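1. give me the fold of what follows.
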Amino acid sequence: MSLVTTSKALSILLLEPIPSTSHHVWAENLIKGLLRKGHHVHITSIHETKIEGKLAQNLTYAVFDDVMKTYEESEDYNPSEWEQYSVFYTGYFTYQWGINACEAITKTKAAKELLEMIKNVEFDVIVQDITLTQCFYGLWEIAKGKPPIVGYIPFGPAPWLKDFIGGPSYPTVRPYTHAAIAKPIDLWQRTWNTLYYIMDDLMRHYYFLPTVQRLAEKYVGHAIRPLYEIEKDSINIVLINSHPAFDSGIPLPPNTLEIAGLNAQPVKSIVDEVVVTYSEDVRVFLDGATDGALVISLGTNIKWKSIGLDKIKTVILALSKLKQRILWKLDIDEPFEVPDNLMTMKWIMQKEVLSHKNVRAVWTHGGLLSTQEAIWKGIPVIVMPFFMDQKSNAQILVTKGVGIYLDIKTLSTQTILHAVEEIFYNESYTKNMKQLSSEFRDRQIPPLDLAIWSIEYTVRHPNGTLVTPLKFQSRIQQNLIDVYVFLFFNIIIILLTGFFLSPGEA
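-> Next up, the predicted model:
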């Protein structure tokens, strides 16, 4: 299928203000796609944008200095302990994380320079991660030329998605992000799931947004419209990191596009593009895995050093008993003797490694981006979740028969060996994952191509053509409550009129 594309190179401002390395990595895939189309991209993010060679000719970037370093060095930054948080507290914690991010990032030199630049430099479109840091909405109000907005959410089906696109949250279909359920099935689960969504909605509108409103106004230096109004009026296209093959499908308006797998999709490089892949020693190690290889990677937030040396020792002991080879993303120097079948690295190029023919399984934390990479490659998973959407993702993977669940609280040599042996020798996991992968990848338009098209479309048609009127209706209007009340009272009046008039006529 051919797509209509813009005939000129666009000037694009891309903002990645979420203090999450995984969000930055996800955004880099989108940036590379835009650069391959010849567009000019300026990105301000939490990390340096590592794009080299010819592809970087139209790229400029700035970094919110030291934000991630400050986060990771803080005393309360310990994702491995967040596993203990309740669903309700995790919802609060998520919004507090967004508030803290706004407080930290808006004070950086890069944020101040961004504020001045957006007043004086006109961009064709602003592409922004709208997951949590709504304090940057104020930039849209003061941007020169008022460019259209494309918002993206690597977080997947966020509970507050309805505020971006209109309509309900569909709590009877989609599990609340922080709840450890695959799908609300019975009355008990649907009730709790609905309460979670109600709690989240109240917290967002009566705690998070008012707090961030003050931070946004402090950042831009004057009062601005309420953030929920800016959010409702300004976003032309919403790109969400979901797909019905994995997430429960819900009705979506035309301006809301599912682009899950954007980070995993193979792409054709341009001439003279610098393509980075894993090192030669990793290739040799995996080539020698005649009995198969297991990749262990807990994403960008979970650190083994916070999990503890006792757990690491348990893992090493279990892995030493396997005949498979293991490539382990371990963020600390090995405190124990490492067996010959184990190779550790501080960083793993996961998408590329999962493409190796000998990789048969991946032990992951259940983060959405890692999950999607495993699904795209058709690699079954051992999933050990800690916090936020990881618990829900883990349950979905287990329910679909493509993953084995490992509980960090009961992690032992026996549970590890059982999980590895089950995932390697029970062929149903690989068979089910291959089927899920086929469903996930089979689309009219690949996700990265769709995302790029949507940005170009927004520039060609900046008036929000695809936005549904539902976005501007209240819940009372959306659910016809006012109509039902009106009809109810009219029926009552008609019945009462007929009742009282009947005796007189007789």
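
2. okay, CA-based contacts and neighbour counts for the rest of this
-> Noted.

3. what's the helix or strand for the nearest residue to Leu342 once chain neighbours are set aside?
-> Sequence neighbours aside, Ile326 is the residue nearest to Leu342 in space, at 4.8 Å (criterion: C-alpha to C-alpha, 6 or more residues apart in numbering). Of the helices and strands defined by DSSP states H and E, Ile326 is found in strand 325-329.

4. buried set for the helix or strand that that strand is followed by?
-> The C-terminal neighbour of strand 325-329 among helices and strands, as given by DSSP H and E, is strand 342-345. Across strand 342-345, burial judged by 16 or more other C-alpha atoms under 10 Å covers Leu342, Met343, Thr344.

5. alongside the first, I'd like the structure of this one:
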Amino acid sequence: MWSKVILFVFFVNYGNSANILGLYFHAGKSHHILGEMLLKELARRGHNVTMASPFPLKEPFPNYTDIHLTGILEDQIARESMFMKMNKGHALVGVNDVLELTRAQTELTLNHTEMAKLLKSGTKFDVIIIDWFMNGAILMYGKLFNAPIIPIASHGTTHLANYIVGNPAPPSYIPNAMLPFPPNMTFFQRMVNGLVTIAYNVVGHTNAKYHQALLEKYFENAPSLDELKDTVALVLSNGHYSFESPRPFVPNVIPVGGFHVQKARKLPTDLQKYMDEAKHGVVYFSLGSNMKSVLLPKEKQQQILKAFAKIPHKVLWKWEDDNLENKPDNVLIRKWFPQNDILGHPNLKLFITHGGLLSTIEALHHGVPVLGIPIFGDQKANIPNAVSSGYAVQLELADLDEATLTKALDEILTNPKYQENAKKRSQLLHDQPMSPMDTAVFWVEHVIRHKGAPHLRNLGSYLPWYQYLMLDVALFVVLFLLVVVGIVGFVIRKICGCCCQRKSKEKRE
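-> Sure thing, here's the model as predicted:
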């Protein structure tokens, strides 16, 4: 009996299995984690998955084939000093560095021998899942493989995700992802938000021209980027109202924030013992995969250690070296920690983080309060948003020293409101009709079943920006009113002129 059921399930899955290509050329590990988690789940559910990326799996996985895009990770490592530079200044600082990085990685992908081999192999794909990060030319693979594309917006529901599908994002109440503004912005903040949004649109237009040139460099009769928008079926946004301010969504923007977070597993034996035996609890400190702690100025490293030495808690510090000078006894360093499993341990009291979106979501998933030290990019908006939600304290890197860190640690470790608010937000993230992963898988399979799901697209994504904003209509109305006013004025002047002439003639007579 059971053998028949198993055979039935096998053949149903086999019959419905699809060929799925994951294209994650960007060497940001946090971006890759999202793609890998979703593709592995699709492979578990019987689909045949091919993943092209700089991060091949260390161990084989059923139904999952790796294509190693060599040279891309090495290029990013050579540029890693840019991340510290981006900490200084306003929202546009570092944009050129990021653009150069993504342009170089896009070109390396378009020109990669492994991608050429894949194209020549004649392999057919039912859908392509890509990392969406200022890389418009990558949409060409939808055309080359004749397959719909699903971009995953690792940064959440920002302008990068919105414009590709025409999703509205009024700057009056939706802050730009690079700005530390609350949704209820002041007049000055709304003005700055509007100007920065315009500036990013200008940068986006310039970047689009660069990617168009890339297409024309590598492909004959290359289509325009506007034409390639037709390959985009929907966007999976790494967003959710539990950590993003509420905002509108068109049908083909699907919020799946938190789909990468798994149930915490038991830690390796030594770490499990370390955390279990922490009488006062544990503080976990990590600056993520791009920004490394070893890149901090040595003086700041020592100031941080002095502050840690003052607290009774044990500290886990993700430190990318074997040694750390003057390390106190309550600090344990390692080049890598199983972050999700640490955040899920009941003895963890605080997460000190750069505020990357994945780390912020993981902390929220497990109900852990945050001490945020934003370095660059959306981190400078994620942490203020967490502060306004009541589960975080913010500390600027420029202000980080023994005194400020000690004060921040004392505030968040002794005031129960941060823990309480983290738990409340965690409940919001968990209180959904379907898990984020089930939602993501459903919509991928929906696109496959409905051959690209053209019924989800809205016409706003095809309109030029001036039509989308109704500027052409506004200009017509203004010109029409000016013409009407001009004609009325002309008629009045003529009438007045005739009356004056008549009166003058009557006087003379």
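
6. so the strand holding Ile326 of the first structure corresponds to what in the second structure?
-> Residues 314-318 of the second structure are matched to strand 325-329 of the first structure when aligned by TM-score structural alignment.

7. can you give me the strands in the first structure?
-> Remark: strands assigned in the first structure by DSSP state E are 11-16, 40-45, 59-63, 125-129, 149-153, 235-240, 256-258, 293-297, 325-329, 342-345, 359-364, 381-383, 403-405.

8. touching the second one from outside, list them.
-> What that stands for is strand 40-45 of the first structure. With contact meaning C-alpha atoms under 8 Å, 6 or more residues apart in numbering, strand 40-45 of the first structure is reached by 9-18, 24, 31, 34-35, 49, 58-64, 110, 114.

9. for the fourth one, same thing?
-> Contact with strand 125-129 of the first structure is made by 10-18, 147-154, 455, 458-459, as judged by C-alpha under 8 Å, 6+ apart.

10. give me the nearest residue to Glu216 of the second structure, chain neighbours excluded.
-> Once flanking residues are discounted, Glu216 of the second structure sits nearest to Ala222: 5.4 Å by C-alpha to C-alpha, 6+ apart.

11. the one you found contacts Ala213, correct?
-> No. The criterion here is C-alpha atoms under 8 Å, and Ala222 of the second structure misses it with Ala213 at 9.3 Å.

12. same drill for these two, tell me which one is more crowded.
-> Under the criterion of other C-alpha atoms under 10 Å, the comparison of Ala222 of the second structure against Ala213 puts Ala222 first, with 17 against 14.

13. grab the most central residue of the second structure for me.
-> For the second structure, the residue nearest the mean C-alpha position is His155 (0.7 Å; C-alpha atoms, centre = their mean).

14. for it, what are its contacts?
-> Contacts here follow C-alpha under 8 Å, 6+ apart; on that basis His155 of the second structure touches Ser237, Asn238, Gly239, Leu357, Asp378.

15. can I get these in CSV with neighbour count and distance to Thr406 of the second structure?
-> Below are the contacts of His155 of the second structure laid out as CSV (neighbours: other C-alpha atoms under 10 Å; distance: C-alpha to C-alpha, whole Å):
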residue, neighbour count, distance to Thr406 of the second structure
Ser237, 23, 36
Asn238, 26, 33
Gly239, 23, 32
Leu357, 23, 25
Asp378, 21, 26
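
16. return the subset of these lying in helices.
-> Leu357 (DSSP state H).

17. quick check: the gap between the counterpart of Leu397 of the first structure in the second structure and Thr65 of the second structure.
-> Mapped onto the second structure by TM-score structural alignment, Leu397 of the first structure lines up with Ala386. Between Ala386 of the second structure and Thr65 of the second structure the computed distance is 38 Å (C-alpha to C-alpha, to the nearest Å).

18. higher neighbour count, those two?
-> The residue with more neighbours, out of Ala386 of the second structure and Thr65, is Ala386; 26 against 18, by other C-alpha under 10 Å.

19. distance of the residue lying closest to that one once chain neighbours are set aside from Leu482 of the second structure?
-> Nearest residue to Ala386 of the second structure in three dimensions, chain neighbours excluded: Ala392, at 5.5 Å (C-alpha to C-alpha, 6+ apart). Using C-alpha to C-alpha, Ala392 of the second structure is found at 53 Å from Leu482 of the second structure.

20. and if you look at Cys498 of the second structure?
-> Between Cys498 of the second structure and Leu482 of the second structure the computed distance is 24 Å (C-alpha to C-alpha).

21. show me what contacts the equivalent of Pro369 of the second structure over in the first structure?
-> The alignment partner of Pro369 of the second structure in the first structure, by TM-score structural alignment, is Pro380. With contact set as C-alpha under 8 Å, 6+ apart, Pro380 of the first structure has these partners: Arg360, Ala361, Val362, Ala374, Val402, Gly403, Ile423, Tyr429, Thr430, Met433.

22. go on, Lys471 of the first structure?
-> Here Lys471 of the first structure is in contact with Asp163, Phe164, Ile165, Gly166, Gly167, Lys232 (C-alpha under 8 Å, 6+ apart).
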